[in-house]
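Asks: Build the 3D model from these lines:
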Amino acid sequence: MSFLSSMDISASGMTAQRLRLDVASENIANMETTRTESGGSYKRKTVILESAESGSFRKALQKAAGVVATAVADEEAGFEPVYNPDHPDADENGYVQMPNISLIKETVDSMSATRSYEANITAFNAMKTMAQKALEIGK
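Replies: This next block holds a predicted model:
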């Protein structure tokens, strides 16, 4: 693994965490959405992250891997029926199928993504400082 490839790992982590934060924000914004373009209520989205380099643990240590978002998937959890007969999307029994999105869960996901992003920034800055110090030694 080259010295500066650690910056690539941190950069890939920051990109992945930014996507997680964007998806959590989208979920919060659509908590009350009962009608989408594809029909039906909004489905909660989740980000699927994987290692950028597959293979053995030894290979991962020898080569910079990083992380990559492989998909933004709809969660298949059911909808929450809410009794509201005046709602335009209510069924014949007066129930509306609301998205099964928890504000608490999305807030925790947002906080986790933010902390992970900050950790990657710290690692990136540490590598940058080490590179600068190495150049100063060569003077």
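Asks: contacts, neighbours, all on C-alpha from now
Replies: OK.
Asks: Spell out which helix or strand contains the residue nearest the centre of the chain, please.
Replies: Among the residues of the chain, the one closest to the centroid is residue 20, at 1.7 Å (CA atoms, centre = their mean). Element membership for residue 20, per DSSP states H and E: helix 5-29.
Asks: same for that helix, what does it pack against?
Replies: When contacts are defined as 3 or more CA pairs under 8 Å, 6 or more residues apart in numbering; DSSP states H and E, helix 5-29 packs onto strand 45-51, strand 67-74, helix 103-137.
Asks: quick one more, to check against the first:
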Amino acid sequence: MSDLMKTLALSASGMQAQSTRLRHVSENIANADTPGYRRKTMRFEQMVTGGELTGQVKPGPVSLDQRALERVFDPGHPLADENGHYDGSNVDLVVEIADAREAQRSYEANLKMFDQARQMTSSLLDLLRR
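Replies: Next up, the predicted model:
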């Protein structure tokens, strides 16, 4: 029974981490046209309990992409310098959409694993009741 509970916790942590990742990807897409916006990135960290790795993951710290901002030529823009340029964002929509799909698929895989473990736990409890 303990292993099934560990499986539930493992898949739940994966769903939570992918949900956080998808939120950051959504913020990046929403701010793709915001001048001066830097893409947010995050990585996952393994969870440690009692000095041992549990296999669970958690969202790590959010960092800003340090790639150069796109220079946009628009002399009429209020942020434009004397040459008519301003700093755009460094968000690449193709990369963000790919990241969103990857996060969604990973979330779905964790959800299926969670549901399978839940069904197995329910079946085990039904057998024990007999």
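Asks: After superposition, what's the TM-score here?
Replies: After superposition, the two chains reach a TM-score (TM-score structural alignment, normalised by the length of structure 2) of 0.91; 128 aligned residues with a CA RMSD of 1.9 Å.
Asks: contacting residues around the residue nearest to the centre of structure 1?
Replies: Residues counted as contacts of residue 20 of structure 1 (CA atoms under 8 Å, 6 or more residues apart in numbering) are 46, 47, 109, 110, 113.
Asks: As CSV, these with neighbour count would be great.
Replies: Formatted as CSV, the contacts of residue 20 of structure 1 follow (neighbours: other CA atoms under 10 Å):
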residue, neighbour count
46, 17
47, 20
109, 18
110, 20
113, 22
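Asks: before we move on, back to that, and the helix holding residue 20 of structure 1, how far from structure 2 on average?
Replies: Averaged over the aligned pairs, helix 5-29 of structure 1 sits 0.7 Å from structure 2 after superposition, using mean CA distance after the TM-score superposition for structure 1.
Asks: Would you mind finding the match for residue 121 of structure 2 in structure 1?
Replies: Per TM-score structural alignment, the equivalent position to residue 121 of structure 2 in structure 1 is residue 131.
Asks: since we're on its match, how many residues are nearby?
Replies: When counting by other CA atoms under 10 Å, one arrives at 13 neighbours for residue 131 of structure 1.
Asks: Residue 62 of structure 1 too?
Replies: 10.
Asks: How about residue 44 of structure 1?
Replies: Counted with other CA under 10 Å, residue 44 of structure 1 comes out at 24.
Asks: hang on, isn't it packed against residue 75?
Replies: Yes: under the criterion of CA atoms under 8 Å, residue 44 of structure 1 makes contact with residue 75 at 5.4 Å.
Asks: do you know how far the aligned partner of the residue nearest to the centre of structure 1 in structure 2 is from residue 90 of structure 2?
Replies: Under the alignment (TM-score structural alignment), residue 20 of structure 1 pairs with residue 21 in structure 2. Taking CA to CA, to the nearest Å as the measure, residue 21 of structure 2 falls 18 Å from residue 90 of structure 2.
Asks: ok, back up a step: dump the helices and strands packed on helix 5-29 of structure 1 into JSON lines; add distance to residue 26 of structure 1 as well.
Replies: Listed next are the helices and strands packed on helix 5-29 of structure 1 as JSON lines, based on distance: least, CA to CA, whole Å:
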{"stretch": "strand 45-51", "distance to residue 26 of structure 1": "8"}
{"stretch": "strand 67-74", "distance to residue 26 of structure 1": "12"}
{"stretch": "helix 103-137", "distance to residue 26 of structure 1": "10"}
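Asks: Buried residues in stretch 24-44 of structure 1, which are they?
Replies: For stretch 24-44 of structure 1, a neighbour-count test (16 or more other CA atoms under 10 Å) marks 24, 27, 28, 30, 31, 34, 41, 42, 43, 44 as buried.
Asks: which ones are touching the third one?
Replies: Translated: residue 28 of structure 1. Taking CA under 8 Å, 6+ apart, we find residue 28 of structure 1 in contact with 101, 103, 106.
Asks: Does residue 45 of structure 2 touch residue 54 like I think?
Replies: No: the pair residue 45 of structure 2 / residue 54 is not scored as a contact, 11.2 Å apart, by CA under 8 Å.
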